[in-house]
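Participant: quick one, what's the 3D model for this:
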Amino acid sequence: MKSQNPISIIIFTSLVLFSCSNTTENKTVPGAPEKHSVIRFYFAPSLTKPLLNDKADELIHFLGKETNLHIEPVIPRDHETMIHDFGSGKAHIGMMNTLSFIAAVNKYDVNARLKSVKYGETSYRGQIIANADKNVNTIEDIAGKRFAFTNRNSTSGYLYPAKILKAKGVKPGEILYGKEHDSVVEMVYNGTADAGATYYSEPGPNGQIRDARALLLHKYPDIQEKVKIIDLTEPIPNDPLVFSNELPEDLVSQICQAMIKFSKTAEGKKLLTALYGTEGFVKCTNEDYQAMFEAIEKE
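Facilitator: Modelled structure (predicted):
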C-alpha cells in the first residue's frame, strides 16, 4: 500500500480546521433571513382560506417585484399559531389584529411599523348597544341585565367595553358570549341579551350605518330602530403590520415603502379592502398601542 505524504496530511488538516472555524464565526442568528433566503409574510386568518390565498398571492407578487426580495405568503391555522411562529423565528412579517400584536409584543421582540387606515381613520371604537324595548338608556342601566360580549379576544367586542363597565362599577346580571359581532347584534335585537358590545364605525356620507348593526340590515330592516347605541369606547388603534426584530432595517424600510405604494394603486386599494377593510397605511411604532397595553394590564 502506497504511503501518504505527511506534509499533505498536515496541509489538508489545517484547511479543514480553518474551514470549520470560519463557518462557526459566520453563523447567523436562527430565523434571521439572509440576503437571498425566504421572508415569510403571515396573513391574519380572518377570511376563508381559498379567498385569503388568492388575495395574498396578488399582494406578495407586487411586493416581490417591487423589492426584488423572495417573499412567501403564509396563512396560519389561527392567531395563536402566528404569535408562536414569531417566537420561533418562522414568521418575519404579519398582518395581525391588535390583540394578537399585543400578545406577540409581551412574549417576543416584534415591532409595529405600519398602521391600517379604515374609513379615512387610523383608529376605531367599540360600542355598547341595547334593545330599545328593554329600558336600557345608560351604562348604569346595564346592572343586573343580560349583557353579550363577542369573545374575550376581541378589542371592540370585549376588552374596551368591559373597561367601561368596570370604570362605572356596573355588573351585569348575566354575561353571554356571541363569538362574532353580528351574533351579538342579533342577540340584542331578539332580546336574548338586553345589551351588548360590538365594533363601531361612523355613519357614511349619506348617513348609512356602518357599525356592526349594518351586518344584519339586510335581514332586519328595522334594526337601527330596535337596537340603539348607548355609549362608545375610547379610540382603538387600527390593526398593525408587524415585523420581527430579526429583519434588517433596510429590508423593513423597503417592504414598508412597497406596502404604502401598493395601497395607493387602484388594484391595491380594492385588494386590501377585500382582505381586511384596509384603505391604506401610515407609519407607526409600538408606542401607538400604549393605551392597549395599559388596558390589558388592568384586566
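Participant: when you work out contacts or count neighbours from here on, use the C-alpha atoms and nothing else.
Facilitator: OK.
Participant: burial count for the residue nearest to residue 109 when sequence neighbours are not counted?
Facilitator: Among residues not flanking residue 109 along the chain, residue 245 sits closest, at 5.9 Å (C-alpha to C-alpha, 6 or more residues apart in numbering). Residue neighbour count, defined by other C-alpha atoms under 10 Å, stands at 17 for residue 245.
Participant: what's the answer for the one 5 residues further on, then?
Facilitator: Residue 250 is surrounded by 9 other residues when neighbours are defined as other C-alpha under 10 Å.
Participant: could you do the one 3 residues further on as well?
Facilitator: Here the neighbour count serves as a burial measure; for residue 253 (other C-alpha under 10 Å) it reads 12.
Participant: how near is the residue nearest to residue 109 to residue 157?
Facilitator: 30 Å (C-alpha to C-alpha, to the nearest Å).
Participant: from residue 145, how far out is the residue nearest to residue 109?
Facilitator: Look at residue 245 and residue 145: by C-alpha to C-alpha, they are 46 Å apart.
Participant: with residue 232 instead?
Facilitator: Distance from residue 232 to residue 145, counting by C-alpha to C-alpha: 19 Å.
Participant: tell me which of those two has more neighbours.
Facilitator: It is residue 232, of residue 232 and residue 145, that has more neighbours when counted by other C-alpha under 10 Å, with 20 against 17.
Participant: if I pick the more buried one, what's in contact with it?
Facilitator: 125, 126, 127, 128, 200 (C-alpha atoms under 8 Å, 6 or more residues apart in numbering).
Participant: how about this one, so we can line them up?
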Amino acid sequence: MRRLWGLVFIGFAFFTACASSPEVLVVTRIVPSDTAVSPPAPIEVTVEVPVEVTRLVTETVTVVETVVPDVPSLGSAERPFQLLFAPVADTAVISSRAQVLADWLTEQSGQQFQVGLLDNEQRIIDLMCAAPAETIGFLTAVGVALANQQCGAQVLHTAVQVNEMSWQAGMIVVRRDSEINELADLDGKSWAIPSESSIPNNWYFQALLAAEGIEPGEIVSVPGDNTAMLAVLNGDVDFATGTYLPPLMPFLERDWVFGEDDPEIWRQTGVSPSRSGIGFVVVLGRPENGGYRVRDARSGVFDTAEEIFEETRILTLSAPIPAASVAVGGEFPIGPAQQFADLLTEFVASDLCSDSLCAPDFYGWIGLETAVPANYDPLHFVIDTLGWTDEAVLITE
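Facilitator: Below is the predicted model:
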C-alpha cells in the first residue's frame, strides 16, 4: 500500500508541475475491510482529486538600440553662429564691415561666427526659423516682430541712431484753419504720403485708420517729407504724414517725453519759430540759451515757407517705432545669448565699431539699448491689422 501511495504522490507532483489549470484526475486506491481473519480483499474506490498543472512559457524580447549621430557643438568651426544681414548697403561694404564684428566676437569669445548676407529680411527670418539655436539677425523693427510671430525669435538690442534716439515716429499734419480736429474727421480726406515703405509715416497710420473704420480719400505718394509738408500747407491735400523728431528742451535739462509732453510744447511760449545763426529752427533761441530747437519735418521747408508753423499743426503722432534691432533665434541658448549681448554692447562702445556697425556707410549706430519686447507691440498691431504674413514685403526703414 505504501508503494501504491507513493505512486499516487509522484503522479500528483508531476501533474502539479505541468498543468496550467485545474484538471480532474481519477485515482484508484485500496481500502482495507473490517475482517481481520482473512486477507483483506481489495476494494476499488474512485476519488476526484483537483490537480493544478503549471506550464512554463518562454517569450523572446527584441531590444532595438538607437544610435544618435554626433552633432557639432554650437560655436564650433563645423557649426558657427550665423550673423545675418539684409542688403541695407552695398554688398561689398556689408561683407567687409560685418566681418570686422565676426572676427572680434571670435577673438573675444573663442566661439566661431560667420557672416551671412541674404536677399531680404524674409530670407533672414526663414533661416532663423530653420536654425533657431544658432542664428542672429540684424533686422528692422517690423522684421523683429514678424520673426517673433513666425518662430519665437527674441529681440536683444535696439540701436541708438545718430540723432541719439532709439525710436522713430511719424505725425499727421493738417492746416490750422481746417475743420479736422480728430481722426474721424480724416474720413474721405486726401492724404500725402512721403514714403510708401515707411512704417511710421505710412503703414502705422494705414493700420490705425483701418482699425478706427476710417477710410481716407485720395492717397498721393510724394517724394519726401518736404513735398508732403508743402502739399498740406498749400492745400493740395487735406493732410500729410511726415517724420517727427521731438524738440530739444531748454538748457537740455531733460528729454522730451513721449506720451507726456505736447508734440508742439514750444507753442506754450507764444513765440513763433525762427532760424538760428547756424541754421537750426528755434524758439526763444538755442536750447543751451534757454530756448527750444524744433526738429519735425516742417523745419525742412522753413526757409522757403516760413509761415508753415503758423498755418499748420500736428493732429496726432504715430506710436514710437523702435530703430534697427538685433534678435536671436527662438531656441538660442540663454547663456550664449547673454554673452553675445554683452559682447555686442562692448563692441559698439569701442573705437572698432567705426569700422563696422557704426560706420556711416553701414548702419551708423552710436550705441545700443537693451530691447524691451513691449516696445514692438505697435509692429504687431500693424502686422495683425493689415493681415501681413510671411509673404509680406519687408523693407528697410
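Participant: care to give me the TM-score?
Facilitator: Remark: TM-score between the superposed chains equals 0.71 [TM-score structural alignment, normalised by the length of the first structure]; 270 aligned residues with a C-alpha RMSD of 3.7 Å.
Participant: and which of the contacts of residue 232 of the first structure is nearest to residue 52 of the first structure?
Facilitator: Ranked by distance to residue 52 of the first structure (C-alpha to C-alpha), the contacts of residue 232 of the first structure are led by residue 200 at 24.5 Å.
Participant: which residues does the spatially closest residue to that closest one that is not a sequence neighbour contact?
Facilitator: Among residues not flanking residue 200 of the first structure along the chain, residue 211 sits closest, at 4.4 Å (C-alpha to C-alpha, 6+ apart). Residues in contact with residue 211 of the first structure, defined by C-alpha under 8 Å, 6+ apart, are 199, 200, 201, 202, 203.
Participant: helix or strand right after the host helix or strand of residue 130 of the first structure?
Facilitator: Assigned by DSSP states H and E, residue 130 of the first structure falls within strand 123-131. Remark: after strand 123-131 of the first structure, the chain's next helix or strand is strand 146-149, criterion DSSP H and E.
Participant: still on that earlier bit, and the contacts of residue 232 of the first structure, which is closest to residue 187 of the first structure?
Facilitator: Relative to residue 187 of the first structure, and with distances defined as C-alpha to C-alpha, the nearest of the contacts of residue 232 of the first structure is residue 128, at 13.1 Å.
Participant: now do the contacts for the counterpart of that closest one in the second structure.
Facilitator: For residue 128 of the first structure, the aligned residue in the second structure is residue 172 (criterion: TM-score structural alignment). Contacts for residue 172 of the second structure (C-alpha under 8 Å, 6+ apart) come out as 239, 240, 241, 242, 314, 315, 316, 317.
Participant: repeat that for residue 204 of the first structure.
Facilitator: By C-alpha under 8 Å, 6+ apart, the residues touching residue 204 of the first structure are residue 210.
Participant: cool, the one 5 residues further on as well?
Facilitator: With contacts defined as C-alpha under 8 Å, 6+ apart, residue 209 of the first structure is in contact with 201, 202, 203.
Participant: same check on residue 228 of the first structure?
Facilitator: 129, 130, 131, 132.
Participant: want to try TSV for those, with neighbour count as columns?
Facilitator: As requested, those are exported to TSV (neighbours: other C-alpha atoms under 10 Å):
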residue	neighbour count
129	31
130	31
131	25
132	20
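Participant: need these in CSV with distance to residue 57 of the first structure, can you?
Facilitator: Formatted as CSV, the contacts of residue 228 of the first structure follow (distance: C-alpha to C-alpha, whole Å):
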residue, distance to residue 57 of the first structure
129, 38
130, 41
131, 43
132, 45
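Participant: quick check, nearest of these to residue 274 of the first structure?
Facilitator: Closest approach between these and residue 274 of the first structure, by C-alpha to C-alpha: residue 129, at 26.7 Å.
Participant: the residue nearest to the closest one when sequence neighbours are not counted is in what secondary structure piece?
Facilitator: Nearest non-adjacent residue to residue 129 of the first structure, counting by C-alpha to C-alpha, 6+ apart: residue 229, 4.4 Å away. Assigned by DSSP H and E, residue 229 of the first structure falls within strand 227-232.
Participant: good, wrapping up.
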